[in-house]
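Q: My questions concern the predicted model and sequence given below.
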Amino acid sequence: MGSEQYQLITLPNGLRVVHQRVKGTQLVHAGFTIQAGSKNDGQNPGLAHCLEHMLFKGTTHRKTIHVLNHLEVVGGELNAYTTKELTTIYGTTQSKHLSRLTDILCDVVFRSTFPEAELEKEKKVIVDEINMYLDTPEENIFDEFQERIFDGHPLAHNILGTEESVSLISQSNLKNFVNTHYRFENMVFAVVGNVSIERVLQALQRFLPLAQELNFPGVILANSTFTPLPTFQEVKKTDFNQAYAILGGLAYEIDHPDRWKLLLVNNFFGGPVLNSRLNLAIREKYGYTYNVESGYSAFAETGLFHCFVGSEPKYIERSVELIFKELKKLRTQTLGTLQLSRAKNQYAGQLILSNENRSGLMMHLGQSVLRKGKANSIEHAIESIRKVTINDVLQVANELMAEENFSRLYYVPQD
């Protein structure tokens, strides 16, 4: 979560800079978050992700090896990731190297050249990454489930693309994507660490390109309206030895007023905690599975709540039955006051722990300011959790978690 201690400044060129000073650390975390992800790929699935890779393959100032070495030689890290709606390019180093960090971030974001030879090599790397995910059923089934749930919408396709779509990406595709989306008004620069805002602004003034140096902007498409599709149930034969199932349905979009209620419900129902309802009811009670969980993904237009389980084939249907049994309890049985209090304390504690991750805090600030112009404090988040009532839990469960509203996808072995 962010904090009310952050400073937000909009530069004359339109770039928003969000900064939070954290004393007692020798590190600084900084990065650009751009409002462009796989949802913006258009006719080139995997384009945003391919671009993320290619940002490290040479600039007008540096060859690939110099990009890769720039922070590494002082013990720092440079990295990036792509989601369906955002791309973040970030780094971490000692505070005394803030200028070095800002230099390389500005260089790769604004001055990458996307050499043809490097592009052809990197396509092979991405295809290998795609194949790695295809060999990972937990990832594969979730991606395929989203493709079915969001079919016909830009959210549907896999962030990585396919081997075929990646092979068709050209240098001109990359440059056009940058010209369209990598613009000052479409990004935020976030910094968290023991550095002053004055040092941050001085570094940006030194390394940012002038506004007129950026290419003529293209047109950024608005969010697409999402139309819900009928539910589905499918069983797919696979080469995996285990069986897997994912079931779920549409949920709240990222700025929905009831989002915090669902986040709390998801956390105690099947979140990353050993005492979640699903873990206790299926793994601990019966030993049917090593991994059973629920999750909530929120996007600008819609959201997705899902439950996942992997087990021996003979246990998969029984495990799914038990998941629906727990969902029914959530819809029909009132949560006790003590149970709700414990769930709130647990989730609040998790958020406080995550807030100590300064790199994560930097990303949160950048993404929040980009999306809604501000970042909520950790106190605001905890207050939102504390306000959730017993009736709120029932309302969310009955609105979103009825069995008839869930689609199902199974992976089962061939034999």
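A: Looks like it came in fine. Since this is a predicted model, take the numbers as computed values, not measurements. Residues are numbered from 1 along each chain as shown.

Q: going forward, measure contacts between C-alpha atoms and count neighbours the same way
A: Will do.

Q: Go ahead and confirm Ile197 touches His19.
A: Yes. Taking C-alpha atoms under 8 Å as the definition, Ile197 is a contact partner of His19 at 6.5 Å.

Q: Could you check which of those two has the larger neighbour count?
A: The neighbour count for Ile197 versus His19, taken as other C-alpha atoms under 10 Å, is higher for His19 (25 against 20).

Q: residues of the helix or strand that the more buried one is a member of that come out buried?
A: Assigned by DSSP states H and E, His19 falls within strand 16-21. Neighbour counts using 16 or more other C-alpha atoms under 10 Å place 16-21 of strand 16-21 among the buried residues.

Q: Give me the buried positions along the helix or strand containing Glu379.
A: Here Glu379 sits within helix 378-386, counting by DSSP H and E. By 16+ other C-alpha under 10 Å, the buried positions in helix 378-386 come out as 378-379, 381-382, 384-386.

Q: who does it touch, helix- and strand-wise?
A: helix 259-270, helix 337-355 (3 or more C-alpha pairs under 8 Å, 6 or more residues apart in numbering; DSSP states H and E).

Q: give the contact list for the most centrally placed residue in the chain.
A: A centroid search over the chain (C-alpha atoms, centre = their mean) returns Thr83, at 5.0 Å, as the residue closest to the centre. Going by C-alpha atoms under 8 Å, 6 or more residues apart in numbering, Thr83 touches 37-38, 159.

Q: Included below, for side-by-side comparison, is a second structure:
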Amino acid sequence: MNEDIYTLPNQIRVIRRHCDAGVSCCGFAIAAGSRDEEEKEQGLAHFTEHLLFKGTQKRKAFHVLNRLNAVGGELNASTGKEDTFVYGLFLKNDYERALELLTDMLFHSTFPQKEVEKERDVVLDEINSYEDSPSELIFDDFERSMFEDHPFGRNILGVPESLQTFKSQDFRAFARRCYTTDRLVFFSLSPLEDKKIDALIQKYLGQIPDSSAASVLKQRSSPLPVRAFKKQITRNTHQTHVLYGNRACSMYDEKRYALFLLNNLLGGPGMNSRLNSLLREHAGLVYTVESGLSFYTDTGLCSIYFGSDPKNTDRCLSLIDKELKRLREQPLSSAKLHFAKKQLFGQLSIAYENKESRALNMGKNLLYYNKCEPLSDFLTKIEAVDAMQLCEVASEVFNPSELSLLVYS
């Protein structure tokens, strides 16, 4: 069963898929995030997302929150560097209730000043909670150095100095500028009949005025090249927290398939990842070690994180360097490559069964690729990766002269 994709006259793109489960998921993927903020607007994208829940032209904040919760549904949202998601999970018979609410939130939010004042403290507290979590904060500090003087280097939550200045009109202006119809994707995964969903989409989205402003996306500037750095920040933590990494390819680069497989092999979620096996299971030096990827439209980031007793930090880094050297210089045997792919296939197939994750992935695929790549096609491209491609990607991303290091001590 494939997804149906079409575009409304107002340029809102639609992707829907029928499923047999009793739960539906629908919402909006928006091509707007912290990258689209001006210097003085740091944190505005994330703050705007919060305020979508705080009142519309016909609803107060309580009524927004209660509309789906009252029937057992869930309402959620998230903000990233380049996108924002607003969506709901609910039972089949509540589809119209959910779609009407989401449309009201996205197109008719009023951003009342009294709610701005209350939510400002919530966001500031969210920032403070990160300050109390060095294992999370280090990622923001690493990106700040990796993308210096570029919006990618800013914390999505913003900074107190800018958050304190925002007024109701700032949120309305940001929504007008960035929540334009050509930057919107409506996604739907539901057991409801397709013709009923299409009728509801036409009823609630078909009448939205065309606010296309494609030129806004063209104003995005790409980050400048970065010079490898080594930094140490004193934070008086019990553990030493370490982040080690480099820029990587963009989400449109064909090398992303090899890098995706390489990352999973190196420090993915499996307890048998090379780094976990080496640093935790074999040497007993860490509790947490992982590698991660962030793909953006014109760049990417690959990083390795671990936390250890300060006396073990240098040894951990030495072991990681040896493992990265092995990946650069020693092609995997056919058996090891086969098992690495098999593990990834299993992880992706299990994740695909999660309805919320699948619906969000549908929206993201259409938002960035203007199509929805079936899982089978993605797996076929992973299957096509050979051992030498993994070495080539490892040599590029884990080039010793280009790796940057940030240490919290």
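A: Received it, and whenever you're ready, just let me know what you need. Computed from a prediction, not measured in an experiment: that's the story for all the values here.

Q: tm score of chain vs chain?
A: Here the superposed chains carry a TM-score of 0.97, computed using TM-score structural alignment, normalised by the length of the second structure; 407 aligned residues with a C-alpha RMSD of 1.4 Å.

Q: Please identify which of the buried residues of helix 378-386 of the first structure is nearest to Asn267 of the first structure.
A: For the buried residues of helix 378-386 of the first structure, the closest approach to Asn267 of the first structure (C-alpha to C-alpha) belongs to Ile385, at 11.4 Å.

Q: need the contact list for the closest one.
A: 260-261, 264, 344, 348.

Q: looking at the second structure, which of these still make contact?
A: Contacts conserved in the second structure for the contacts of Ile385 of the first structure, counting by both residues aligned by TM-score structural alignment, their matches' C-alpha atoms under 8 Å: 260-261, 264, 344.

Q: now those residues as TSV including distance to Val309 of the first structure?
A: Output for those, formatted as TSV (distance: C-alpha to C-alpha, whole Å):
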residue	distance to Val309 of the first structure
Trp260	24
Lys261	23
Leu264	20
Lys344	25
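
Q: of all those residues, which comes closest to Leu210 of the first structure?
A: Using C-alpha to C-alpha, those come closest to Leu210 of the first structure at Trp260, 40.5 Å.

Q: aligned partner of the closest one in the second structure?
A: In the second structure, the residue paired with Trp260 of the first structure according to TM-score structural alignment is Tyr257.

Q: Now do the same contact list for that match.
A: Contacts of Tyr257 of the second structure (C-alpha under 8 Å, 6+ apart): 381-382, 385.

Q: so where does the aligned residue in the second structure for Ala117 of the first structure fall, helix or strand?
A: The equivalent of Ala117 of the first structure in the second structure is Lys114 (alignment by TM-score structural alignment). Per DSSP H and E: Lys114 of the second structure is located in helix 113-131.

Q: So which bits of whichever helix or strand comes after that helix are buried?
A: Where DSSP H and E defines the elements, the next helix or strand beyond helix 113-131 of the second structure is helix 134-146. Neighbour-count burial for helix 134-146 of the second structure flags 134-135, 137-146 (criterion: 16+ other C-alpha under 10 Å).

Q: from those, which is closest to His238 of the second structure?
A: Pro134 (10.3 Å).

Q: Now do the closest one against Asp309 of the second structure, distance only.
A: Using C-alpha to C-alpha, to the nearest Å, one obtains 14 Å as the distance from Pro134 of the second structure to Asp309 of the second structure.

Q: before we move on, what about Lys118 of the second structure?
A: Relative to Asp309 of the second structure, Lys118 of the second structure is positioned 40 Å away (C-alpha to C-alpha).

Q: just Lys54 of the second structure next, same as before
A: Distance from Lys54 of the second structure to Asp309 of the second structure, by C-alpha to C-alpha: 44 Å.

Q: just Asn76 of the second structure next, same as before
A: Taking C-alpha to C-alpha, one finds Asn76 of the second structure at 38 Å from Asp309 of the second structure.

Q: ok, Ala335 of the second structure - contacts?
A: Going by C-alpha under 8 Å, 6+ apart, the list of residues near Ala335 of the second structure is empty.

Q: That one corresponds to which position in the first structure?
A: Alignment note (TM-score structural alignment): Ala335 of the second structure maps to Leu338 of the first structure.

Q: One more: Leu285 of the second structure?
A: The alignment partner of Leu285 of the second structure in the first structure, by TM-score structural alignment, is Tyr288.

Q: and that match, what is it in contact with?
A: Residues in contact with Tyr288 of the first structure (C-alpha under 8 Å, 6+ apart) are 282, 311-312, 315, 319.

Q: Of these, which are still contacts in the second structure?
A: Shared with the second structure, among the contacts of Tyr288 of the first structure: 282, 311-312, 315, 319 (both residues aligned by TM-score structural alignment, their matches' C-alpha under 8 Å).

Q: Just the residues you listed: which are in helices?
A: Using DSSP state H, the subset of those located in helices is 315, 319.

Q: Specify which member of the kept ones among the contacts of Tyr288 of the first structure is nearest to Asn173 of the first structure.
A: Ranked by distance to Asn173 of the first structure (C-alpha to C-alpha), those are led by Ser311 at 42.1 Å.

Q: Now that closest one. Nearest residue, chain neighbours left out?
A: Thr289 (4.9 Å; C-alpha to C-alpha, 6 or more residues apart in numbering).

Q: Which residue lies closest in space to Thr337 of the first structure, excluding its sequence neighbours?
A: Ile390 (7.4 Å).

Q: what's the spacing between the residue mapped onto that neighbour from the second structure and Asn263 of the second structure?
A: With TM-score structural alignment defining the correspondence, Ile390 of the first structure maps onto Ala387 in the second structure. Separation of Ala387 of the second structure from Asn263 of the second structure (C-alpha to C-alpha) stands at 14 Å.

Q: Neighbour count: the two, which is higher?
A: Between Ala387 of the second structure and Asn263, counted using other C-alpha under 10 Å, Asn263 has the larger neighbour count: 23 against 18.

Q: What spatial separation is found between the more buried one and Gly245 of the second structure?
A: Going from Asn263 of the second structure to Gly245 of the second structure by C-alpha to C-alpha gives 12 Å.

Q: same thing with Tyr257 of the second structure?
A: Distance from Tyr257 of the second structure to Gly245 of the second structure, by C-alpha to C-alpha: 18 Å.
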